[in-house]
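> Below is the sequence, then the predicted model.
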Amino acid sequence: MPPRLPLVLPLVAAVLAGMPALAQEGGAPAKDGGPEAVDFGTDSSEWAMDGECDDRRFAGDGMATSLSWINVGRDATDCRALVGSGGLRLWNWAEALAATQCDAIDFGDDTGEFADDGECDDIRFEGPASASGVSTASVGKDAGDCSRLCAFGVIARRDH
């Protein structure tokens, strides 16, 4: 296991387990999932207000091509607008895990820069074993890690 993974996994697991609650104002689940029910945070990200949502709590067509945990709750204007227009939704770990069929996924190969490092580097996936930074450049390039971690239920499809 890479040296940083034992430190990151508990944090990411805690964030994912509480993701629906974290995304809501006051920790209460949204009744309709509308933008008024979500605490979008601030616009303090370097990438705020660029027309793409950089907050990993969301999924959909308006997401940035590179995602990092550092931008969670820091791209409010973009994410709010995209949720409001229907281009994004809150990503739900339980729903994604239930909908992910690992046997039906083409994981690609292991030609990525960070292949075989114990984390899934493919932006198509999220979960406690997902890399802290992911991008579209890694799609299908970390098959060994992603297929193994999917089979063990520690990553799931972002768009399910």
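Received it, and whenever you're ready, just let me know what you need. The structure presented is a predicted model; accordingly, all values stated were derived computationally and were not measured.

> Please make it C-alpha for all contacts and neighbour counts, starting now.
Fine.

> how about the strands of this structure, start to end?
Secondary structure of the chain by DSSP state E: the strands cover 58-60, 66-68, 88-90, 120-122, 125-126, 130-135, 156-157.

> between the ones you listed, which gets nearest to A99?
A99 sits nearest to strand 156-157 of all the strands of the chain, at 8.0 Å, using Cα to Cα.

> Provide the contact partners of the closest one at residue level.
In this structure, residues lying in contact with strand 156-157 by Cα atoms under 8 Å, 6 or more residues apart in numbering are 93, 96-97, 99-100, 124-127, 150.

> Looking at the strands of the chain, which is nearest to D39?
For the strands of the chain, proximity to D39 was assessed by Cα to Cα; strand 88-90 is nearest, at 11.0 Å.

> this is the other structure I want to compare:
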Amino acid sequence: MRHFVLSVLSVTLAVSLLALATPAVAQQVDFGDDEGDWSRDGECDDKRFIGEGMTQTPLLDEDIGHDATDCAKAFKAGTITLRDVVTEDLVQDGINFGTDGGEWANDNECDDKRFTGEGMTATVLLDEDIGRDATDCAGAYAAGTITLREAVTQNLIHDGINFGTDGGDWANDNECDDPRFEGEGMTTTALLQEDVERDATDCLQAYQAGTIDLRTY
């Protein structure tokens, strides 16, 4: 009888400890406050989390810890979890996506200029972000919203305009650097003659979008 009582007590204690374990995990997450611009909108905007309960808009550092109600509710519902930051090279489909070491990693947009597509950021693409936005880029690649970019190595001609190749230092950065053009799709840095016909992809995309045109002077 004594052994039976001890066994029952042991089982009861184990169940009690297990029941306490789940809340303890949740209590370890500091959801912060609701001081963010996008708090209480039914979506979690805190980039520390990932899952279907997250917003689909770009995630900003300024919203970390400032969407507590939305994120806590989604976390409790199981539609978001804490994000695992990729610290070792992530390789999928033979592509080395790198790590999450970039400044703009985990913001729902791919910032790696090796890729192209609607899942890319619309901001300037920098060499320093190559291989440093793994989670965003791998996710977008799997979703089919980005693909590996094919560099233009032969003259690209459209509407009778020779856009040239992607042989320039500033090619594939989301801005046109060819001084033959003008418009809001142009880079704001100094235009150099050496970039004439050497930024084909950027300039063609901007031309087709109507944000640049050939200079008339």
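Arrived safely, thanks for sending. Predicted model, so just to flag it, every value in this text is computed and none were measured.

> Work out the TM-score between the chains.
Here the TM-score of the superposed chains, computed with TM-score structural alignment, normalised by the length of the first structure as the reference length, equals 0.51; 107 aligned residues with a Cα RMSD of 4.0 Å.

> can I get the strands of the first structure in JSON lines with mean neighbour count and distance to K31 of the first structure?
Below are the strands of the first structure laid out as JSON lines (neighbours: other Cα atoms under 10 Å; distance: least, Cα to Cα, whole Å):
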{"stretch": "strand 58-60", "mean neighbour count": "22", "distance to K31 of the first structure": "17"}
{"stretch": "strand 66-68", "mean neighbour count": "16", "distance to K31 of the first structure": "27"}
{"stretch": "strand 88-90", "mean neighbour count": "20", "distance to K31 of the first structure": "13"}
{"stretch": "strand 120-122", "mean neighbour count": "31", "distance to K31 of the first structure": "31"}
{"stretch": "strand 125-126", "mean neighbour count": "26", "distance to K31 of the first structure": "24"}
{"stretch": "strand 130-135", "mean neighbour count": "20", "distance to K31 of the first structure": "28"}
{"stretch": "strand 156-157", "mean neighbour count": "26", "distance to K31 of the first structure": "24"}
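
> Make a markdown table out of these and add distance to V15 of the first structure.
Written out in a markdown table, the entries for the strands of the first structure read as follows (distance: least, Cα to Cα, whole Å):
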| stretch | distance to V15 of the first structure |
| --- | --- |
| strand 58-60 | 13 |
| strand 66-68 | 13 |
| strand 88-90 | 14 |
| strand 120-122 | 17 |
| strand 125-126 | 12 |
| strand 130-135 | 12 |
| strand 156-157 | 15 |
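
> Out of these, which is closest to D142 of the first structure?
Of all the strands of the first structure, strand 120-122 sits nearest to D142 of the first structure, with 6.2 Å by Cα to Cα.

> Output the residue interval of the second structure matched by that closest one.
Mapped onto the second structure with TM-score structural alignment as the criterion, strand 120-122 of the first structure occupies no residues.

> longest helix of the first structure?
Identified as the longest helix of the first structure according to DSSP state H is helix 5-17.

> That one corresponds to what range in the second structure?
Counting by TM-score structural alignment, helix 5-17 of the first structure falls onto no part of the second structure.

> buried stuff in that helix?
Burial within helix 5-17 of the first structure, assessed by neighbour count using 16 or more other Cα atoms under 10 Å, is assigned to 5, 9, 12, 15-17.

> now the helices: where do they sit in the first structure?
5-17, 19-22, 76-84, 93-99, 143-151.

> of those helices, which approaches S44 of the first structure most closely?
Of all those, helix 76-84 sits nearest to S44 of the first structure, with 8.6 Å by Cα to Cα.

> Can you tell me which of the helices of the first structure is nearest to I70 of the first structure?
Using Cα to Cα as the measure, helix 5-17 is the one of the helices of the first structure that comes nearest I70 of the first structure, at 11.7 Å.

> Please indicate which of the contacts of strand 156-157 of the first structure has the highest neighbour count?
E126 (28 neighbours; other Cα atoms under 10 Å).

> ok, that residue touching D159?
No. Taking contact to mean Cα atoms under 8 Å, the distance of 9.6 Å between E126 of the first structure and D159 leaves them out of contact.

> number of nearby residues for K73 of the second structure?
Close neighbours of K73 of the second structure, defined as other Cα under 10 Å, add up to 16.
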